[in-house]
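Colleague: Requesting a structural model of the entry that follows:
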Amino acid sequence: MKVLLLEDEESIRGFVRINLKREGMTVLEAETGEEALELARREGDVDIALLDVMLPTISGFEVCGKLRAAYPRMGIIMLTARSQEEDKIRGLELGADDYVHKPFSPGELMARLKALGRRMKTENVDGAGNHAEPGNRASRNGKVFGELTFYPDQRRVVKKGTDIVLTPTEYSILRLLLDQAGKSVSRDDILNEVWGRHYVGDLKIVDVNIRRLRQKIEDEPSQPKYIQTVWGYGYIWKKEEI
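Modeller: Model (predicted):
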């Protein structure tokens, strides 16, 4: 696994570097946001980016947004000393998959990295599948839900003939909801299944990713047709398979 590490404090960067290399990971180091973006562009095959938030020039938030726009399937974890809820939500809304608060233990960081890596393992899509024909209940490779066609073997989602690019986390949530189509899934269950049962974090990470998913697959995200809220509990994929 190739990891881009953006951290302006050398002591923290060295600590993280040592632990990543112990796990056999390739580490690309950057002290500034500009350097991180250039490394990502030059390398082209970064798996996960670890981004410090507080930087001397452009912030980790800005780097996160630029990386997500350029590399939709890259894993992104924010490293932050901030505990304010609005900062966590801002990073997630910009496309981060997770966040780790400083100070953190090597075990916690590696657990988060490995969990995200597992979500990404089967994210490589060969693009060779055929689209389901409109009106069919299911094609040879695709399962149709209204205007959406889901190709589980290829980790593809197509809407009206156009591929929807999802982050590894968004895809994992969507897959879980589709597997339980017509059944309510609690926020706790989503958190456990996607981030892992030992995840220590805020349930709002689920809500923010649901919001991002709706923006990609719903015609009117504020009035969702597919992913509906079960108030006080979680979410349900409204089963309208045709």
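Colleague: CA only for contacts and neighbour counts going forward, please
Modeller: Noted.
Colleague: tell me the contacts of Val208?
Modeller: With CA atoms under 8 Å, 6 or more residues apart in numbering as the criterion, the residues that contact Val208 are Ile89, Leu92, Glu93.
Colleague: shouldn't the second one be in contact with Asp207?
Modeller: The one in question is Leu92. No: between Leu92 and Asp207 there is no contact under CA atoms under 8 Å: 9.9 Å.
Colleague: Strands along the chain, start to end?
Modeller: Ranges of strands in the chain, per DSSP state E, are 2-6, 26-30, 48-52, 75-80, 98-101, 143-145, 148-151, 156-159, 162-163, 184-186, 227-230, 234-237.
Colleague: would you turn the ones you listed into a markdown table with distance to Tyr171 and mean neighbour count?
Modeller: Compiled in a markdown table, these are given as follows (distance: least, CA to CA, whole Å; neighbours: other CA atoms under 10 Å):
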| stretch | distance to Tyr171 | mean neighbour count |
| --- | --- | --- |
| strand 2-6 | 21 | 22 |
| strand 26-30 | 25 | 18 |
| strand 48-52 | 16 | 26 |
| strand 75-80 | 12 | 24 |
| strand 98-101 | 14 | 20 |
| strand 143-145 | 15 | 21 |
| strand 148-151 | 11 | 23 |
| strand 156-159 | 9 | 20 |
| strand 162-163 | 13 | 12 |
| strand 184-186 | 16 | 17 |
| strand 227-230 | 13 | 18 |
| strand 234-237 | 14 | 20 |
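Colleague: Second input sequence below; structure requested for side-by-side comparison:
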Amino acid sequence: MILAITAFGLVWTLPQLVLHSHGMEGHYRVPAVIGWFVSASLGMHLLWRQRRWILWGGTSVLFTILLALNLGPTVARFSYYTADSLALNQMTDYLVQHVNKHQAIVISLNPITHQESAFSLQSHLNFVGLNSPIYLLPVYQTEHQQNHPLVEQLITNAGFAEFADLEKLAANEVGAIIGIDAPNEITQIPSWYLPAEWERVVFSAPYYTLSLKKLDSVKLNNFDYTILTPIEQ
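Modeller: Down below sits the predicted model:
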């Protein structure tokens, strides 16, 4: 049993440390979930090897019940984070191909967008070789006019020291604005931003759940990343 607990700690912790070191823990949760299954399997194997049949049988029944009750949500959670990863990779590939290294990337602080992307995106872009400076653009929907809870954290983060210099940028120095669905959503408009000169690009991946009644996957929604890019003149 001690071996099972130790194995669980290693299997669950090591992938998280690796992903955390690359700033990706907000996107890639699958290794953590896999860790639970692997650890449970190791524990069941040890019970079998030690011939503790009653305990093994009871644990098997318990896991079967839990799996049946949580199968749909578990599949949906796996699929959701997989779609997140796929959409993020699509967007990253696009940025690498279309944003020059000297151009800045602006991330909007929008309460309805994926907040964790602001933390991990810079590390993710650097990981694939795009070392563009990252700036922050506060964006608030009409129903979310209060201060964004992440603003202070992001401003004090060392990776976002350029926050105060956003107005100093020129239009040709910005390669993309991430997290904007439409030009009219920008309420605090920088002097270099003209809506007519930007176009909307969406990167999307579907995610699903499992229907036990139909014994088939059912689409829940799409996971989207939206950016604005300069229109080539």
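Colleague: Just give the TM-score of the two.
Modeller: Superposed pair, TM-score by TM-score structural alignment, normalised by the length of structure 2: 0.28. Supporting alignment: 108 aligned residues with a CA RMSD of 5.6 Å.
Colleague: one step back: adding distance to Leu67 of structure 1, write the strands of structure 1 out as CSV.
Modeller: Shown next, in CSV, are these (distance: least, CA to CA, whole Å):
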stretch, distance to Leu67 of structure 1
strand 2-6, 11
strand 26-30, 14
strand 48-52, 9
strand 75-80, 9
strand 98-101, 14
strand 143-145, 31
strand 148-151, 26
strand 156-159, 21
strand 162-163, 20
strand 184-186, 30
strand 227-230, 27
strand 234-237, 29
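Colleague: Compare Leu92 and Asp207 of structure 1 and say which is more crowded by neighbours.
Modeller: Just comparing Leu92 of structure 1 and Asp207: by other CA atoms under 10 Å the higher neighbour count belongs to Leu92, 26 against 17.
Colleague: Spatially nearest residue to that one, not counting backbone neighbours?
Modeller: Excluding the flanking residues, the one nearest Leu92 of structure 1 by CA to CA, 6 or more residues apart in numbering is Val208, at 6.5 Å.
Colleague: and what of Trp56 of structure 2?
Modeller: Leu47 (5.8 Å).
Colleague: which residues does the one you found contact?
Modeller: Trp53, Leu55, Trp56.
Colleague: how about a cut-off of 10 Å?
Modeller: Met1, Ala4, Ser41, Trp53, Ile54, Leu55, Trp56, Gly57, Thr59 (CA atoms under 10 Å, 6 or more residues apart in numbering).
Colleague: Just the buried residues out of the residues you listed, in PyMOL syntax.
Modeller: Only the buried entries of the contacts of Leu47 of structure 2 go into this PyMOL selection, using 16 or more other CA atoms under 10 Å:
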select buried, resi 4+56+59
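Colleague: which among the contacts of Leu47 of structure 2 gets closest to Thr82 of structure 2?
Modeller: Thr82 of structure 2 lies nearest to Ser41 out of the contacts of Leu47 of structure 2, by CA to CA, at 23.0 Å.
Colleague: What separation is there between that closest one and Ile34 of structure 2?
Modeller: Distance, Ser41 of structure 2 to Ile34 of structure 2, by CA to CA, to the nearest Å: 11 Å.
Colleague: Helices along structure 2, start to end?
Modeller: 2-21, 30-49, 53-98, 117-127, 151-156 (DSSP state H).
Colleague: Check these for me and report the most buried one.
Modeller: helix 117-127 (a mean of 18; mean count of other CA atoms under 10 Å).
Colleague: and the direction of that helix versus that of helix 53-98, what angle?
Modeller: If you take axes from the mean of the first three to the mean of the last three CA atoms, to 10 degrees, helix 117-127 of structure 2 sits at 70 degrees to helix 53-98.
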